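Visitor: Dropping a prediction and its sequence here:
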Amino acid sequence: MPEGVDPLAKCFKSAVSLVESRWQQAGLRPRRLDARQLATYRGRSAEIGWRFDCDFSDCRRRLDVLVTAAFPFAPAQVALVDRPSFLTWPHVERDGVLCLVPDHATFPIDDPYAGIAELLEMTFDLIEALIRGERNGDFRSEFLTYWHHAGRGQARTILSLIEPAPPSRIVRIWEGARRTIIADNDDTLRDWLRNFAPTIPAGELRFKSGLLVWIDVVPLPSEYPCSAKDVYDIAARAGVADHLDELAREMRQRLIVMLGAGTDNGPALVTTVVNRPKIVRGSDPLLAGFRPSRVPEKVLQARLFGGNAADRTSVERIDPTWVHGRDRDPRISSLRGATVAVLGCGSVGGPVAMTLARAGVGKLILVDKQTLTGANVGRHPLGVGSIGAAKTSELAKRIRSDLPHIKVECHNSLVQDLLLGADCPLAGVDLIVSALGDWPSESLLDEWQSALTRRLPIVYGWTEPHAAAGHAIVVFGSTDRLRDGLDATGSPHLIATRWIHETRSYEPACGAAFDPYGPVELGFITSMVAQTALDALLGQAASATHRIWLARRTFIEAAGGTWSDELRAIAPEALDGATMIERRWSRTAKDLAA
C-alpha cells in the first residue's frame, strides 16, 4: 500500500476495514487473495482482493472482489474466476473481470460496503442471465467492443471515410506506413490526403480497391471470420462474391474486406484482411502448376480463399457525420454543405474559424492580411511555430491537418481588395463572420451587403476592453444594416462597460495599440460569436439580433470598470454578469430600451 499521501492511505485502510467488518457481521468469510492471485489481474492495479465461493443455478463458481489503492473513491471490480472460454459470454473480460456498469456510473464513497454489495447483486443477476443465454444480444448491440477483443493478425490503424450504410460495394484504399485510409471514391481519398499530409509525393497517392460487405445480422463472436474462406462465405451470403473474385485476380499481398452492419446503437464498421499465401523458396502457392496469367479462376479462388487465417482489425470512423456528433447531430447535413467566410483571423476570428470547422461547416474562406507575431500567440490557436507566417495560411494548415475533410480557402489580402475586385469570393458564401474590428473595412462590407440582390447573413463580433463584454450581431441586409447601431465614426450606441482610466495599451512600436485581455475571458466571447454564426446559418437567429456577453461584475470592478448607464437601463437583471443578453440591434441611442 503506498504511503506517500497519508490521508488517502487512511481512507483506503478505513474503507477496507469497514467492508470486512460488515462481511463478518453478515456471516461471510471471503478469503484474501495472495500476491500470486492478485497478479492474474495485471494491469488492474488491484491492491487487495477477496474470493467468494458462490452457488449459481448451474454450479458453484468463485468470484473475486478487487479494489485499488484509490478505493473507496474508485469503485471495486468483480471478476468471475470459473468461467467459460473468452467471448462465450458478453461482459466478461479476458481476465474474468465483469463489465457491470458504464464508465460514468458512480457509487457512494461514504458507504463503501453499500457500493460493493450493489456490485455483487449486479453480478449475480448478470451471471444467472448469462447461464440462461439471455444476454447474447449484447454481443450484437456492442459489436465493436467484442470485435476489438477478438482482433488477430498484424496490428494496423485503419481509418474510414466511407458512408456507413448499404449497399455492399467496392471501396478505394490508400495504404501508408502507419495507417490505412478507406473512402468511397478516389476524389474523397485524394482530397483528404492532400489536406492531412500535403508533403506526400503525387507518385505515392496510389489507390487500390477493397470491398465493403453490408450484412443483415451482426455476427456473434463464434461467427466471426477466422479464415479467408469464412470471409468469402460472408461475401457470398451478401451476394457480392463476384466482387471478391474480381479483386482476387489482382493477386495483391493483402485484400481488405470491410464488414458493415446496423446495430441498436447505430452502424458499425470492422475490417478483415485476407493475406496472400506466402511464397516459400520461390514457390508461389497461388500459381503452383500454372503460368501467372493461366491460373483458372476457381483454382485461384480456392487457393486465396482457403483455410489460411484472416486478420480481424478494428476501424476508426473519421467520416464527417461521426467526427461531428457521432451520427447524432441533426445539424450536420446542413453544415456540411455550407460555406462560411471569416474576415479577420486574429484573437477573435481565429478561434471562431477553428470552432466552426469543428462544428462541421464544410468549407471556410479565411481572409486576413496580417502575419502572426509573438504577441498574438497567447490568445490565438496558432503557436510560436507560425510566427512570421500569414495567419490565414497557417490557420488553413491547422484546420486541414486536424480535420482533413474540411475545405479551406485562404486569402492573404485586405478585405477591401476582395470586395472591390471583379470576382469577389465572398459573393457565393452562405455566411460571413467579420472579426475585423475595423470601421473602414466593416463600413465598406456593410455597404457591399446592402447592394446584394440576395439575403446574405453577416455576423459581426468584437470585444470591449479586458474582454469584460463582447458583442455579436446578425445582419441580413435589406432593411437591417450594421450602421443602424453605430454612430458616424463606427462607435456603438450601446457600450456595456465604462472605464475610469484609458484601457488601450501600446507596444514600443509605431501605432501598435492593443487591448489587454487573456484567452480565458476571451473564450466566452468567441464561443458566443461562433454560436451566433451557427444559429444564423441554420435559420435560428433573426436579422438584427444583438447578443452581448457580460463577464462577472467582480472581474470588471477588479479591472477598474463598471457597467454603463445604458446597460443598467436595458438589463437591470443582468448586472451580476456571467450571462448573455439578447436584444434588437438599435438604430439610435433613443431605441436602446426598446
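Guide: Received the coordinates, thanks.
Visitor: C-alpha from now on. contacts and neighbour counts both.
Guide: OK.
Visitor: Okay, strands next: where are they in the stretch 351-500 of the chain?
Guide: 363-367, 407-411, 431-434, 458-463, 469-475, 497-499 (DSSP state E, counting those that start in this stretch).
Visitor: Need the winner for burial among those.
Guide: The highest mean neighbour count among those, using mean count of other Cα atoms under 10 Å, belongs to strand 469-475: a mean of 27.
Visitor: Tell me which other helices or strands it touches.
Guide: strand 458-463, helix 519-537, strand 545-550 (3 or more Cα pairs under 8 Å, 6 or more residues apart in numbering; DSSP states H and E).
Visitor: out of these, nearest to I200?
Guide: Judged by Cα to Cα, the one of these that comes nearest to I200 is helix 519-537, at 33.3 Å.
Visitor: before we move on, the earlier item: for the strands of the stretch 351-500 of the chain, give me a markdown table that also has distance to L159.
Guide: Output for the strands of the stretch 351-500 of the chain, formatted as a markdown table (distance: least, Cα to Cα, whole Å):
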| stretch | distance to L159 |
| --- | --- |
| strand 363-367 | 22 |
| strand 407-411 | 19 |
| strand 431-434 | 31 |
| strand 458-463 | 36 |
| strand 469-475 | 38 |
| strand 497-499 | 50 |
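Visitor: before we go on, here's another structure to hold up against the first:
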Amino acid sequence: MPDGTVAVTPFEAAAAIVRQWLDGNGAVFAKRSTKPQRVKMDAWVIELEHPAVGKQSVQLSILSDFPVTPPLIHVDPSLCLVWPHIEEDGKFCHGVEPAPGDFASPIQVVEDVLDRLAQFWVNTQNQAWLESEFQAERLSYWLRFCSIRHKVLGYQPPATTRVMMHPLSQVTEGTVAGYFPKGQNAGTSALVVTQGSEDPHQLAQRHRWDFGTLARGCALFVPLPDGSLWTPVVWPTDFVGLSALVDYLADEPGRFTKWITKVRDGKNRQQSLTVIFAEATVCYGYLISPPMIDRLMPPRVTPFRAERVDADWALARDTGLAIVHKRRSSRALLLGCGSLGSPVAELLARAGVGTIDIVDKEVFEAANCARHVLGANAIGQAKADSVSQKLTALIPQVKINPFHETVTQWLAEHCETDAYDLVIDCTGESTTRTVLSLLRETLLGECATVYAWMEPFCAAAHVVHVSAKDTWPADDPVERVNVASWGANGVIKLPACSTSFSTYGAADAWQAAGFVTERALSILDAPDSPSQIWSWVRASSFFERTGAATRLSDLVPHSDDPFHAVQIIRDFPETLSHA
C-alpha cells in the first residue's frame, strides 16, 4: 500500500455505495435529511401518504457499522402504540436481519428494508391486522405503555414488582408489601404481591428483597379470560377507566368500588393499592396511589411491569406442569452435602422437588471452597444449615430441612418409615450404605434408594438405583460397580485421625452431580422403574494422567483424549452377582 493511502474498511465501502445510490438521480424518492436521529449517521427522508394519519416524513438511516446493523427506519414517535412495531423513539422494527452477503450487495439490504416498510404501510390500514399484531406481542407493548405513562405522569414507578401467582378462576384479593428506601424522592424499591392470606413480607424476607421501610397494602387479582383482548385500546389511563375494566372482567357492576371502599377505610386512606390483571402465564399491574388532594381528586393510576416469582414460572416457565407439580409434592432425603451432595441438593431444588431433608455432620472449611456450592462466607458453619439457607433464599417454594448430625445417628433416631419418595446417599461411605441395607424396610419402608459416589479424581461416577423390591447387599460390594481398582492410590492423607482426600475440582464434581441428579429425577418421575446401575466413566488417558497406579476394567474406554467419556447402564442383579 503506497505511503499516505488510507485503507477503506468494508463498512465504509458498503456505506459509500448506498450514499452514491440514494444521493444520485436513481433514488428520487429520498432526500438527504438535515436532522438525523443520531450523530455520525447518514440519513434520508421519504415522504409517504397514509389514509389514516395523513402525510408522514419517514427517515431512512445507516450507522457506521452498516450493513452489520441493517438500515434503520424512523417514523413519528407519536405513532408508538398506535401502530405495532414502533418503538418510543419512532424506530420501526422491520425484522430484516444481517446476512453474510450484505457487504457485497449493500443496496439489496436497503431495498429489503424498504420492501418491509411498504408492506407495513399497507398493513397499518387494516384494523384487524393492527389488533392481531398488538395482541400477539402484548407484553412488549405493555412495557412500552408503562414507560410512556411514567413519563407523562412524572411519577417514579416501583423499581420492581414481584408477584406470587396461583391459578385464578375468579377475582381474588391479596396483600402487598412495599419497601421504601430512605430519602424523600427515592420511590418504591420493590413491591411484593401475594394472593389470599399468604404474607408478602415473609416472602420478601425469604428471598432477601426486603430493603427499606415496609409499608403494607392490598391487592386485587383479576383473571383475564383466555383469548380476551389485551391491547393499548383496552388499557386504562385513569381511575375511572380502571374501575370500569375491573367491573367488566368481574362481571359484577360496582365490584371495584366495593373493594376500594373495603380496604381504604378511615385509617388506611393513604395506603397504596395494586390491581393485577392475570393471564395464564403473564400478569400486568396497576398501582393506585392516594390523590394529590384527598376527597377532591381521584386517585392516581400508574401501570407497571409485574414479574411472576412463583415456582411454576420461575422453575418451569409453565411447561410440563404435571411433572413439576408431582415433584413439588414429593419429599427427598439427601444424605451428605459435600462436593457431590451439595450440587445435587441445588439441582433437585431447581428441578422443583418440594421438600428436601439434608443430613450432614460436617462443618464447612476453607479447603472445601474449591468444589462445593458454598464459599468462604460459610467457613465454620454447618454445611447442611448453610446449604439450606442458600437454597431457601435462591429458589421459590422449596422447603429445605437441615440436620447437623451423623447420618447413622439421624437414621436411628429421626427417620420415619414411608416418609420419603426417594433417598439419595451421597456420603460415599460404606457404613451408610450398610446401615441403609440392613435397616431398609424398618427405616425407609417402600421408597426407592439411590447410592451415588465418585471414584478418586472423579475419574468415574456411579448411580445405583435400588427399587423397593430389591436390596443393596450388606457386604457393600462397591468393587463390582467401580471401573478401577485403586488400593491406597488416589488419596492424600493429612496428619490427622482418619483424614484424607482425593484431588478434583468443582467442574469434575458438578459433572457427576448433574449425572446423579438427572437419574434421581427420573426415578422420582417414574417411581416404579426397576433397579439399575448407571456409570459415567472417563477415558483411559484421564486415569493415566492422574499418576495413580490403577487396574482398569474393560468398561474404561481407551482414548488419547482425556476429555472423552462414556455413560454405561448395567443390570443391577447381574452386576452384583459377578465376583
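Guide: It's in. Bear in mind the structure is a predicted one, so any value in this text is a computation, not a measurement.
Visitor: TM-score of the superposition?
Guide: Here the TM-score for the pair of chains, by TM-score structural alignment, normalised by the length of the second structure, is 0.82; 539 aligned residues with a Cα RMSD of 3.6 Å.
Visitor: on that earlier part again, can you tell which of the helices and strands packed on strand 469-475 of the first structure is closest to G360 of the first structure?
Guide: Nearest to G360 of the first structure among those is helix 519-537 (10.1 Å), distances taken as Cα to Cα.
Visitor: The closest one maps to which residues in the second structure?
Guide: Aligned using TM-score structural alignment, helix 519-537 of the first structure spans residues 506-524 in the second structure.
Visitor: mind listing what's buried in that stretch?
Guide: For stretch 506-524 of the second structure, the neighbour count (16 or more other Cα atoms under 10 Å) marks 506, 508-510, 512-517, 519-521, 523-524 as buried.
Visitor: can you map out the helices along the stretch 1-150 of the first structure?
Guide: In the stretch 1-150 of the first structure, the helices defined using DSSP state H, counting those that start in this stretch lie at 6-25, 35-39, 112-131, 137-141, 143-149.
Visitor: Read off where stretch 349-357 of the first structure ends up in the second structure.
Guide: Under the criterion TM-score structural alignment, stretch 349-357 of the first structure matches residues 341-349.
Visitor: mind listing what P457 of the first structure touches?
Guide: With contact taken as Cα atoms under 8 Å, 6 or more residues apart in numbering, P457 of the first structure is in contact with D430, L431, I432, V474, V475, F476, G477, A536, L537, S543.
Visitor: brain fart, H243 of the first structure
Guide: Contacts of H243 of the first structure by Cα under 8 Å, 6+ apart are I170, L211.
Visitor: 10 Å instead, please
Guide: With contact taken as Cα atoms under 10 Å, 6 or more residues apart in numbering, H243 of the first structure is in contact with S168, R169, I170, G210, L211, L212, V213, A235, A236.
Visitor: overlap between the residues you listed and the second structure?
Guide: Mapping the contacts of H243 of the first structure onto the second structure (both residues aligned by TM-score structural alignment, their matches' Cα atoms under 10 Å) leaves I170, G210, L211 still in contact.
Visitor: Buried among the contacts of H243 of the first structure? Need that as a selection in ChimeraX.
Guide: The buried residues among those can be selected in ChimeraX (16+ other Cα under 10 Å) with this line:
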select :168,170,210,211,212,213,235
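Visitor: Show me where the stretch 201-350 of the first structure has its strands.
Guide: According to DSSP E, counting those that start in this stretch, the strands that the stretch 201-350 of the first structure contains are 208-214, 254-263, 266-275, 310-314, 316-317, 339-343.
Visitor: And the helices and strands packed on strand 469-475 of the first structure: which comes nearest F139 of the first structure?
Guide: helix 519-537 (38.7 Å).
Visitor: quick one: that closest one to chain centroid distance?
Guide: Between the centre of helix 519-537 of the first structure and the centre of its chain there are 19 Å (Cα atoms, centre = their mean, to the nearest Å).
Visitor: Tell me which other helices or strands that helix touches.
Guide: Judged by 3 or more Cα pairs under 10 Å, 6 or more residues apart in numbering; DSSP states H and E, helix 519-537 of the first structure is in contact with helix 332-336, strand 339-343, helix 349-359, strand 431-434, strand 458-463, strand 469-475, strand 545-550, strand 579-584.
Visitor: out of the helices and strands packed on strand 469-475 of the first structure, nearest to R587 of the first structure?
Guide: When those are ranked by proximity to R587 of the first structure, the top entry is strand 545-550, at 12.0 Å, counting by Cα to Cα.
Visitor: what's the average per-residue distance for the closest one once overlaid on the second structure?
Guide: Taken against the second structure, strand 545-550 of the first structure registers an average deviation of 1.7 Å after superposition, with mean Cα distance after the TM-score superposition for the first structure.
Visitor: what angle sits between that strand and strand 458-463?
Guide: 20 degrees (axes from the mean of the first three to the mean of the last three Cα atoms, to 10 degrees).
Visitor: For A117 of the first structure, give its distance to H91 of the first structure.
Guide: 19 Å (Cα to Cα, to the nearest Å).
Visitor: actually R504 of the first structure, not the one I wrote
Guide: Computed as Cα to Cα, the R504 of the first structure to H91 of the first structure distance reads 61 Å.
Visitor: what does L419 of the first structure give?
Guide: For L419 of the first structure, the distance to H91 of the first structure - Cα to Cα - is 61 Å.
Visitor: ditto for A468 of the first structure
Guide: According to Cα to Cα, A468 of the first structure and H91 of the first structure sit 51 Å apart.
Visitor: Specify which residue of those two has the higher count of neighbours.
Guide: A468 (28 against 23; other Cα atoms under 10 Å).
Visitor: what do we get in the second structure for that one?
Guide: Taking TM-score structural alignment, the alignment pairs A468 of the first structure with A459 from the second structure.
Visitor: List the buried residues of stretch 161-177 of the first structure.
Guide: Neighbour-count burial for stretch 161-177 of the first structure flags L161, I162, P164, S168, I170, V171, R172, I173, W174, E175 (criterion: 16+ other Cα under 10 Å).
Visitor: In the first structure, which residue is most central in space?
Guide: Centroid-nearest residue in the first structure, with Cα atoms, centre = their mean: V323, separated by 4.9 Å.
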